[in-house]
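Visitor: next comes the sequence, and after it the predicted model I'd like to discuss.
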Amino acid sequence: MKSFLKNLGPGILVSAAFIGPGTVTVCSLAGVNFGYSLLWALFISVLACVVLQEMSARLGLIYGKGLSHCIREELKNPVIRLFILFLIFTSIVIGNAAYEAGNITGAVLGVEAVFPSLSYNIGSFRLNFWSLIIGATAFILLFLGSYKKLEKVFIALVFLMSLAFIITAILTKPDISAVLKGFVPGSLDEGLLTVIALVGTTVVPYNLFLHASIVSEKWRGEKYLGVVRKELVFSIFLGGLVSMAIVVAAAASNIEEIESAKDLAAGLEPLFGSSASIFLGIGLMAAGITSSITAPLAAAFVVQGCLGWKSGMQAGKFKMVWMLIIALGVIFSSLGIKPVEIIKFAQITNGLVLPVIAIFLFWIVNKKEVLGKYRNNLIQNILGVIIIALSIFLGAKSVLSVIQNF
């Protein structure tokens, strides 16, 4: 057990990234609007996450470089390479700036569920001081912390929010038979955008870049492949359990509409008193802080690989990227837009971008020149094709649904 805990790290960072405010919000919306009926979609998302993140981790371990760096080297045609890297650069960096706003906003919601609001109006602009404090916390942890120090912070925060959300779900005393029925797949027509959001909040496109890079920072060489896989499976399934706990708690809340963590806490108060606000607040705050660190970190790794910069988390250019993402996140989170809308939009966008990133990862991990004997086997390819086909299908259905609503 001591040896296993010592090897926790990259997988925990991935869990920390996808158990963010987006997960809390989307899973809460799924529970409030559809009860336990979408648990099957969440479970499939967790399985898909394990498959894709294993490919990413294997790439980082054997090849020793991040996904964007690898794509840059393997795309030989300069025009195609420039176009693809520009597409990845813009989708991840711009997307992560918006995602960071949701992370910081989510952390603020958690804080405000326990502490009073701290905001100041300047004309039509509303400045939330909690946003500044959360952003500053992310900045300090990234600026001062080495990778090993960050690992310890993430492990502590992930276990803290895991306990908070799982205890919350247990205290709601859900109907176990109803929960189990939720794992039986139902119609996609009902709650399609919520299903896509659940996929987008679990299989996060930027995590595919982040995982390869941080595995290459921690380990190097095929002898660690077994350790990488065990750590990954444990971390992702822990994250999935937390997501399901949030759905269960929200389904038992008996509230009709949710705008913030306060709404969910209010719905749970009749079940176990005012401690609802504390449990949910702590969990959401921890989720927001962890994700507000991983989103800028992932963006920096993507830019580093796309532009061919010298690797290393201490490089000046690397730091400049994550500083910019945090700054944009703080600004966007202070604009007064409804936080639930920001977060849900980010998750749906993730679900639509996922097929593109997954296809490039699938292509890379099948190249003999890159991974040699560790390239995908038949079973991994079958699972990869199924996941990519499913993500394309969901993305296409969501686009058609939006067009039909106009």
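Guide: Great, that's in hand.
Visitor: going forward, measure contacts and count neighbours with C-alpha atoms only.
Guide: OK.
Visitor: element containing P185, please.
Guide: Counting by DSSP states H and E, there is no helix or strand that carries P185.
Visitor: cool, F159 as well?
Guide: Element membership of F159 [criterion: DSSP H and E] is helix 147-171.
Visitor: now do the closest residue to S56 other than its chain neighbours against I71, distance only.
Guide: Nearest residue to S56, sequence neighbours excluded (Cα to Cα, 6 or more residues apart in numbering): A212, at 5.0 Å. Computed with Cα to Cα, to the nearest Å, the distance linking A212 and I71 is 12 Å.
Visitor: check T105 too.
Guide: T105 sits 33 Å away from I71 when distances are taken as Cα to Cα.
Visitor: then F125?
Guide: Taken as Cα to Cα, the span from F125 to I71 is 42 Å.
Visitor: show me which of those two is the more surrounded one.
Guide: Using other Cα atoms under 10 Å as the criterion, F125 and I71 rank with I71 on top: 19 against 11.
Visitor: I348 reaches L193, doesn't it?
Guide: Yes. In this structure, I348 is within contact of L193 by Cα atoms under 8 Å, at 7.1 Å.
Visitor: next up, the contacts around E217.
Guide: Y147 (Cα atoms under 8 Å, 6 or more residues apart in numbering).
Visitor: could you measure from it over to G102?
Guide: E217 is 27 Å from G102, by Cα to Cα.
Visitor: next: L87.
Guide: 22 Å.
Visitor: neighbour count for the two, which is higher?
Guide: G102 (32 against 12).
Visitor: ok but the more buried one is inside a helix, no?
Guide: Yes. Judged by DSSP: H, G, I helix; E, B strand; the rest coil, G102 forms part of a helix.
Visitor: chain neighbours aside, what residue packs nearest to it?
Guide: In space, G102 is closest to I343, 5.0 Å off (Cα to Cα, 6+ apart).
Visitor: wait, that neighbour sits on T25?
Guide: Yes. The pair I343 and T25 qualifies as a contact (Cα under 8 Å) at a distance of 7.1 Å.
Visitor: that older thread, got the contact list for the helix holding F159?
Guide: With Cα under 8 Å, 6+ apart as the criterion, helix 147-171 contacts 8-10, 12-13, 15-16, 141-142, 217, 238-239, 241-242, 245-246, 248-249, 271-272, 276, 279-280, 282-284, 286-287, 290, 313.
Visitor: comparison target, given below:
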Amino acid sequence: MNNKAKLKNKLGSFWKLLGPGLVTGASDDDPSGIATYSQAGAAYGLSTLWTALIAFPLMTAIQQMCARIGLVTSHGLTGALKNNYPRPILYLMLLFSFPAIVLNIGADIAGMGAVGNLLFPSIDSTYFSVLFTAILLGFIIYLPYQKIAAILKYLCIVMLVYFIVPFLYKQDLIQILQSTLIPTVKFDKEFMSVLVGILGTTISPYLFFWQASMEVEERNKIENKKHLIVNKKIIQEINEDVDFGMTFSGFVMYFIILTTGTVLYAGGIHQIDTVEQAAIALKPLAGNLSYLLFAVGIIGTGLIAIPVLSGSLSYIITETFGWEQGLDKKFHEAKAFYTIIGISLLLGLSLNYIGFSPVKALIYTAILYGLTAPVLIAVILHISNNRKVMGRFTNTKIANFFGFTTLLVMTAAAVTLLFLQLTTD
């Protein structure tokens, strides 16, 4: 076998290894997340570039815990909570999750519709929003889990456009390096809102539920062929999948802040409220190709993220009430599961027609995630250190270090923001 064939086989094996971790990472950079990163870059230049470096080990540690919980317990995060903890914790989690996820879906649908209108100005954005919602609904309901997982994996390739855009514009490498390695923090309400928004949209609670539930789906798929015995090798493979997915997500986040922090900030554009504004602003400053790639990437990320968002919400609700659930099941086998997905998409779409601003939805979502994530992280840490639940697969010391660091960082940012909101006009 020649070197070319060996390389092809290795790449093929690596691609097969990638699964829920890659899709979870890609969905983290959804249109509302892109808008948040664009806001940060436009408002503060490269001052928030360091957050990508800090966020990577933190979100990786939490996602690995969620993946392990799903694999070991054969339940999603909601199921693990339901079986081992008091019901009030479960209902509180549901209370916080539902509005945040629906707002996120609404913001993403609006963003995709607006960008569709940018690419085809003769067609109104609302038509694109309806079209994307209908496509996603049919895609989720009628395709089996294996095909959905495969399509989401290939859609991740679209996000590579964000690795190209910054290099279409002249960059100051020294300044980039300094901003990446030396954190800048401003203790004012506006900066802390952006910081909590970045942390909230990067370390998002809905991803915790999705990661655990997808590991259960993957386990069920394998167990249809052979009995799966959880061991260190399988845990290592899952960790590698999560590592790659979170690395991918972190790079996309980094390059979006880099693009907007150099092109828009240097061009005197410091206020970006939506993804389409970011795309439009790039056009005269960085050229048509940058604009086109940025816009296409937004639609691609939405097609990945919305199934993850709606699926996460449906897993949370159906596991809470013990209803049949799973993307591997057909509609008649899990009617409640798919009905909840449909309702969440329609509710998200309806936000565009009742006068609720997508910009407000974006801001409220990111901040709500930033404020509620610490509670869920504390619960995840407790579950993943509980030997009664996890057996011999409890957290390592390194996992606990990064897990508790994540909890402290998210809590400190949220508390600081609340303090500034209450003490300043």
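Guide: Everything's here; your move. Everything quoted here is computed from the prediction, not taken from an experiment.
Visitor: returning to what we had before: what residue in structure 2 is paired with the residue nearest to G102 of structure 1?
Guide: In structure 2, the residue paired with I343 of structure 1 is L362, using TM-score structural alignment.
Visitor: and that match, how many neighbours?
Guide: For L362 of structure 2, the count of nearby residues is 28 (other Cα under 10 Å).
Visitor: and what of N395 of structure 2?
Guide: Quick note: N395 of structure 2 (other Cα under 10 Å) scores 22 neighbours.
Visitor: in structure 1, what residue corresponds to it?
Guide: By TM-score structural alignment, N395 of structure 2 lines up with N376.
Visitor: that match belongs to a strand?
Guide: No. Looking at N376 of structure 1 with three-state DSSP, it is coil, so not inside a strand.
Visitor: could you check how far it is from L280 of structure 1?
Guide: Taken as Cα to Cα, the span from N376 of structure 1 to L280 of structure 1 is 41 Å.
Visitor: and for Q404 of structure 1?
Guide: 37 Å.
Visitor: neighbour-wise, which of those two wins?
Guide: L280 (28 against 8).
Visitor: what's the more buried one aligned with over in structure 2?
Guide: Using TM-score structural alignment, L280 of structure 1 sits opposite F294 in structure 2.
Visitor: wait, its match touches I280, no?
Guide: No. Applying Cα under 8 Å as the test, F294 of structure 2 and I280 come out as separate, 9.6 Å apart.
Visitor: number of nearby residues for T201 of structure 2?
Guide: Other residues within reach of T201 of structure 2, judged by other Cα under 10 Å, total 29.
Visitor: may I see the buried residues of the one helix or strand it maps to?
Guide: For T201 of structure 2, the enclosing helix or strand under DSSP H and E is helix 189-202. When burial is assessed from 16 or more other Cα atoms under 10 Å, helix 189-202 of structure 2 yields the following buried residues: 189, 191-202.
Visitor: with stretch 356-363 of structure 1 instead?
Guide: In stretch 356-363 of structure 1, the ones that count as buried by 16+ other Cα under 10 Å are 357-358, 361-362.
Visitor: next: stretch 317-327 of structure 1.
Guide: 317-319, 321-327.
Visitor: distance check, whatever residue of structure 2 lines up with L157 of structure 1 against A149 of structure 2.
Guide: Alignment note: L157 of structure 1 maps to L155 in structure 2; criterion TM-score structural alignment. Going from L155 of structure 2 to A149 of structure 2 by Cα to Cα gives 10 Å.
Visitor: contacting residues for the residue lying closest to P296 of structure 1 once chain neighbours are set aside?
Guide: Among residues not flanking P296 of structure 1 along the chain, W322 sits closest, at 4.4 Å (Cα to Cα, 6+ apart). Contacts here follow Cα under 8 Å, 6+ apart; on that basis W322 of structure 1 touches 296-297, 299-300.
Visitor: mind redoing it with 6 Å?
Guide: By Cα atoms under 6 Å, 6 or more residues apart in numbering, the contact set of W322 of structure 1 is 296-297, 300.
Visitor: mean distance between the helix or strand harbouring it and structure 2 after superposition?
Guide: Per DSSP H and E, W322 of structure 1 falls inside helix 316-333. Helix 316-333 of structure 1 differs from its equivalent in structure 2 by a mean of 0.9 Å after superposition (mean Cα distance after the TM-score superposition for structure 1).
Visitor: so that helix matches what in structure 2?
Guide: The aligned range for helix 316-333 of structure 1 is 335-352, by TM-score structural alignment.
Visitor: wasn't L127 of structure 1 part of a helix?
Guide: No. L127 of structure 1 is assigned strand when assessed by three-state DSSP, not a helix.
Visitor: what is the burial count for the aligned residue in structure 1 for G111 of structure 2?
Guide: Correspondence of G111 of structure 2 to structure 1, assessed by TM-score structural alignment: G106. Neighbours of G106 of structure 1 under the rule other Cα under 10 Å: 35.
Visitor: got it, and A52 of structure 2?
Guide: Residues within reach of A52 of structure 2, counting by other Cα under 10 Å, total 22.
Visitor: ok, and the closest non-adjacent residue to L349 of structure 2?
Guide: Nearest residue to L349 of structure 2, sequence neighbours excluded (Cα to Cα, 6+ apart): G106, at 5.5 Å.
Visitor: my guess is the one you found contacts S350. True?
Guide: No. Using Cα atoms under 6 Å, G106 of structure 2 makes no contact with S350, being 7.6 Å away.
Visitor: higher neighbour count, these two?
Guide: Higher neighbour count among G106 of structure 2 and S350: G106, with 28 against 16, using other Cα under 10 Å.
Visitor: what's the helix or strand for the match of L280 of structure 1?
Guide: helix 288-321.
Visitor: name the residues of that helix that come out as buried.
Guide: Buried residues in helix 288-321 of structure 2, counted by 16+ other Cα under 10 Å: 290-320.
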